[in-house]
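> Here is the input, now give the coordinates:
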Amino acid sequence: MNGNGHPPSERRVAGLPRNVFVLGMVSLFNDVGSEMIFAIYPLFLATVLGAGAEIIGLIEGIAESMSNILKTFSGWLSDRVSRRKSFVFSGYALSNTVQPLMGLTTAWPQLLVLRSLDRLGKGTRESPRDALVADSASQEEYGRSFGFQRSMDSLGGVLGPILAFAILAYFHYLANPGAPLISYFVSNSTTPATAFRWVFFLAAVPNLLAVALVLLVREKPHLVGRVGKPRLSLAGFDSRFKLYLLAVVVLGLSQLSYTFMILRSRSAGVAVPLIPLLYMFFQLIYAATAAPAGVVSDRIGRRRVLTMGYGVFILMSVGWIFVATPLGAAGLFGLYGLFHGLTDGVQRAFAADLSGGERRGTGLGLYHTGRGLALLPASAIAGVLWAVFGPAAAFIFAGGVASVGLILLSFV
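Model (predicted):
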């Protein structure tokens, strides 16, 4: 850092520090592949492997909770050993190895193991990657830098579902030779399991490109080498950071998995072949709003933008209770994208603001762990409520808990 607390000058690309830009490209290609998979993953789990809502909630809760809790240790270790790039590379490599193997599963316990390993890779890389972004930018650029990172994630998330749709369309054509293309959009027939499996296999191509791009990151030992050896605890963090962490935990309890929204869309009349396009719409809105939200948060403050974002989430939760048409489901996925665009990058930037320089990796890790501790019960409770009382109960729970978290956030 220079005397003003800014990173030393380095080459900039598209107005961003070089590392921030490269890591954004890594996220772009990684998400093209991974979102090809996750656009159809809930349908594969429910229709091919036969998992119910409570099983889906359990799988997603375990996987996402594991990912977020591990981010604490990866962030702390990247502070302690003064090496962030190795964590980022190994995390991407692990995830991109196991994701294609999901297409070979024949029972949900097998997928649970692979999904958990995939999230293990994500947990290994994310805190060090976020710390690398923060190391490479001045504090005044945090919102823009994290917003760009999330925007590239979401742009990949737009392209991935389009490719998934194209693959499913091809197999639909093979199964229905001579049928007009419009039949794919209106047909509610069962999609062959082979089509889903090929989506998993082909997604490996862009993911391998993402792993290769990590090698272009230029880590600066003089930026991270002077970091101390922090204890993995809240000691040393002020009361404002601790209150923010509490709000993050409560808000995390409201975050039921997107898989429930895809299942709810099916009951609202959305045909199976259209699900990837619905997921693409969510990612499109997310990509369009993430970077501007970061810039706005630099100007008016993180808390105000987060308040708007969680207000959108509460509105969306109410909408899922009553939705009855495909058009309505599409609109709610749009709100879901707006919610993520307003909150994902800004939440991380707020954690970086409040945790400070030498403990930034640990602070971001604690932020991710706070969310991780909440995500397991969030999805598990939503799955049980869905199975026992119906979909409305799961979304009432989500909106109610988010309201409590929003109140806590107002005091940060």
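
> can we go C-alpha only for contacts and neighbour counts from here?
Noted.

> now the strands for the protein?
12-13, 16-17 (DSSP state E).

> Is it possible to get TSV of those strands that adds distance to residue 351 and mean neighbour count?
Formatted as TSV, the strands of the chain follow (distance: least, Cα to Cα, whole Å; neighbours: other Cα atoms under 10 Å):
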stretch	distance to residue 351	mean neighbour count
strand 12-13	25	12
strand 16-17	20	19
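
> Could you report the distance from the closest residue to residue 363 other than its chain neighbours to residue 171?
For residue 363, ignoring the flanking residues on the chain, the nearest one in space by Cα to Cα, 6 or more residues apart in numbering is residue 355 at 5.1 Å. Shown here: residue 355 relative to residue 171, a distance of 50 Å by Cα to Cα, to the nearest Å.

> of the two, who's got more company?
residue 355 (23 against 18; other Cα atoms under 10 Å).

> wait, what's in contact with the more buried one?
237, 241, 363, 364 (Cα atoms under 8 Å, 6 or more residues apart in numbering).

> Drop anything exposed from those residues.
Buried subset of the contacts of residue 355 (neighbour count, 16 or more other Cα atoms under 10 Å): 241, 363, 364.

> residue contacts, the last one?
I take that to be residue 364. Residue 364 sits next to 71, 72, 75, 127, 130, 131, 348, 351, 352, 355 when contact means Cα under 8 Å, 6+ apart.

> ok, so of those residues, who is nearest residue 382?
Nearest to residue 382 out of these is residue 71 (Cα to Cα; 23.8 Å).

> hang on, isn't the closest one packed against residue 129?
No: using Cα atoms under 8 Å, residue 71 is not in contact with residue 129, being 10.3 Å away.

> Who has more neighbours out of those two?
residue 71 (29 against 24).

> how close does the more buried one sit to residue 202?
Counting by Cα to Cα - residue 71 and residue 202 are separated by 28 Å.

> can you check residue 233 too?
Distance, residue 233 to residue 202, by Cα to Cα: 42 Å.

> Between those two, point out the one with more neighbours.
Taking neighbours as other Cα under 10 Å, residue 233 and residue 202 compare with residue 202 leading, 17 against 12.

> what separates the more buried one from residue 351, distance-wise?
From residue 202 to residue 351 the distance is 36 Å (Cα to Cα).

> Let's see this one next, to set against the first:
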Amino acid sequence: MDRGLRNVIALGLVSLFNDVSTEMVISLFPAFLIRILGAPMRILGVIEGASEAVSYILRAPFGYVSDRFRRRKPLVITGYGISTVVKPFLALATSWVHALTVRVFDRLGKAVRTAPRDALIADSVDRSISGKAFGIHRSLDQLGAIVGPVIAFSLLAIIGYRGVFLVSAIPGAVALLILAMVVKEVRPKSTRRSMNSSTGLKTPLTRDLTRYLIVTFIFSLGLYNYAFILAYAMNVCELRPEFTPLIYTLMNILHVMSGLPFGILGDAMGVLMALSIAYLLLCLSSLMALLVPSLVVLVAVTIIYGVFQGAFETLSRASIATIAREARGTAYGFFYVALGLGGLLGNFTIGALWDLAGYRIAFAYSAIMSLIAFFMIHAFFKPLIGKGS
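Reported below is the predicted structural model:
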């Protein structure tokens, strides 16, 4: 096997075990916060909003640091280490302030590691197989999102919430062990073109990257997360709440299954062309939700959305590897800021439209934004669309 792909698989296993640890905590966190700590729903919103803001906004500076010092692995280890150490402290929480502190530091760890990790994946392989590389990583990563909740709910009746939080340290420690012993540092390539005289770094904001960030931001304005699918299942299709985990599981299984095939497809036809197809998948999922509600429609919406998740998560990151030749840590940081800020506004807008005008208007808005992004990416990258990586 290619040495670079071995590095990608090792990073994928790191993400898998870390995600098992994270999902063991996250799957129980809302119930723990509300039922055990007695916090109101608005506090849950404050905690999740604050933690995700930290996660996305701080990714750019840590990506820059990995470019500046031309080393990715120390930041990746630091980021995973912070998350692994702080999550078990949730077992000691006696107020929502303690829970907020743990969640913010956990997401800080994610901010530290994410851009350098993605840059390390991109640096490990040739651009011609970047789609495959990110597909492998994404599928392994998302597999942890399936295994983690299963372990959590299996242990909950035996050791309780606090016990599960303590046990979550075990898969986190395994992730750190693999990272320290198996993952290899790959020095990013550099040239003398477009160097910043004060830092020696290549300027990452090229015209193509700037355009890609604009398209990403526009698309994310219509991007909703899985919670809206579950709300659609319960409130529109009248699915009983106890069956919503089945919808969530189906979504995650398709997420895992679609990442690698779409990555390989991106390598064959061009990652930007394949990414534009992912945009259409979200549009199709939204349009399906406009049909007369039924179990069949719900399953179709869930399947399409699950496939979209795997395709988008893989191809949007692989596109950076194609567009940004250097300073990839910074480029990934900018990408996550655009995606995070747009997603924050998008989810708020879709939720507001749902409350004020109904779910059909909300999903129609998402479909329109997906189409706008589809046409924008074809207009901006016409010479690259359809070309392999």
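
> Overlay the chains and give the TM-score.
For these two chains in superposition, a TM-score of 0.82 is obtained (TM-score structural alignment, normalised by the length of the second structure); 374 aligned residues with a Cα RMSD of 3.4 Å.

> Figure out which of the strands of the first structure is closest to residue 94 of the first structure.
Closest approach to residue 94 of the first structure among these (Cα to Cα): strand 16-17, 26.9 Å.

> Show me how far the closest one is from its chain's centre.
Offset of strand 16-17 of the first structure from its chain centre (Cα atoms, centre = their mean, to the nearest Å): 23 Å.

> Tell me how many other residues crowd the residue mapped onto residue 299 of the first structure from the second structure.
Taking TM-score structural alignment, the alignment pairs residue 299 of the first structure with residue 268 from the second structure. When neighbours are counted by other Cα under 10 Å, residue 268 of the second structure registers 19.

> check contacts around residue 58 of the second structure.
Counting by Cα under 8 Å, 6+ apart, residue 58 of the second structure makes contact with 108, 111, 112, 333.

> make it 6 Å
Contacts for residue 58 of the second structure (Cα atoms under 6 Å, 6 or more residues apart in numbering) come out as residue 111.

> Next up, the contacts around residue 398 of the first structure.
Contacts of residue 398 of the first structure (Cα under 6 Å, 6+ apart): residue 254.

> any idea what it aligns with in the second structure?
In the second structure, residue 398 of the first structure lines up with residue 366, judged by TM-score structural alignment.

> Same check on residue 119 of the first structure?
For residue 119 of the first structure, the aligned position in the second structure is residue 107, judged by TM-score structural alignment.

> before we move on, what about residue 160 of the first structure?
With TM-score structural alignment as the criterion, residue 160 of the first structure lines up with residue 148 in the second structure.

> For that match, give its distance to residue 244 of the second structure.
Separation of residue 148 of the second structure from residue 244 of the second structure (Cα to Cα): 17 Å.

> and the residue nearest to residue 94 of the first structure when sequence neighbours are not counted, how far is that from residue 115 of the first structure?
Once flanking residues are discounted, residue 94 of the first structure sits nearest to residue 121: 5.2 Å by Cα to Cα, 6+ apart. According to Cα to Cα, residue 121 of the first structure and residue 115 of the first structure sit 10 Å apart.

> the more surrounded of these two?
A count of neighbours by other Cα under 10 Å puts residue 121 above the other of residue 121 of the first structure and residue 115, at 26 against 22.

> State the distance from the closest residue to residue 48 of the second structure other than its chain neighbours to residue 47 of the second structure.
Once flanking residues are discounted, residue 48 of the second structure sits nearest to residue 103: 7.9 Å by Cα to Cα, 6+ apart. According to Cα to Cα, residue 103 of the second structure and residue 47 of the second structure sit 7 Å apart.

> cool, residue 161 of the second structure as well?
Taken as Cα to Cα, the span from residue 161 of the second structure to residue 47 of the second structure is 18 Å.

> The two: which is more packed in?
Each of residue 161 of the second structure and residue 47 has its neighbours counted (other Cα under 10 Å); residue 161 has more, 22 against 19.

> what number of residues lie near the match of residue 160 of the first structure?
Residue 148 of the second structure, neighbours per other Cα under 10 Å, totals 25.

> now residue 167 of the first structure
Neighbour tally, residue 167 of the first structure, other Cα under 10 Å: 18.

> Distance of it relative to residue 36 of the first structure?
With Cα to Cα as the criterion, residue 167 of the first structure and residue 36 of the first structure are 10 Å apart.

> repeat for residue 136 of the first structure
Counting by Cα to Cα - residue 136 of the first structure and residue 36 of the first structure are separated by 30 Å.

> of those two, who's got more company?
Set residue 136 of the first structure next to residue 36 and count neighbours by other Cα under 10 Å: residue 36 wins out with 30 against 27.

> The second structure: which residue goes with the more buried one?
That one, residue 36 of the first structure, aligns with residue 24 by TM-score structural alignment.

> And residue 250 of the first structure, by the same measure?
Alignment note (TM-score structural alignment): residue 250 of the first structure maps to residue 218 of the second structure.

> Just give me the neighbour total for the closest residue in space to its match that isn't next to it in sequence.
In space, and not counting its chain neighbours, residue 218 of the second structure is closest to residue 373: 6.2 Å by Cα to Cα, 6+ apart. By other Cα under 10 Å, 23 other residues sit near residue 373 of the second structure.

> Distance check, residue 373 of the second structure against residue 367 of the second structure.
Here the criterion is Cα to Cα. By it, residue 373 of the second structure lies 10 Å from residue 367 of the second structure.

> again, but for residue 225 of the second structure
From residue 225 of the second structure to residue 367 of the second structure the distance is 14 Å (Cα to Cα).

> Those two - which one has more neighbours?
Regarding residue 225 of the second structure and residue 367, a neighbour count based on other Cα under 10 Å identifies residue 367 as having more, with 23 against 12.

> any idea how far the more buried one is from residue 211 of the second structure?
Residue 367 of the second structure is 21 Å from residue 211 of the second structure, by Cα to Cα.

> Test my guess that residue 18 of the first structure contacts residue 12.
Yes: using Cα atoms under 6 Å, residue 18 of the first structure makes contact with residue 12 at a distance of 5.0 Å.

> still on that earlier bit, ok, and the most crowded of the contacts of residue 364 of the first structure?
Using other Cα under 10 Å as the neighbour criterion, residue 127 leads the contacts of residue 364 of the first structure with 34 neighbours.
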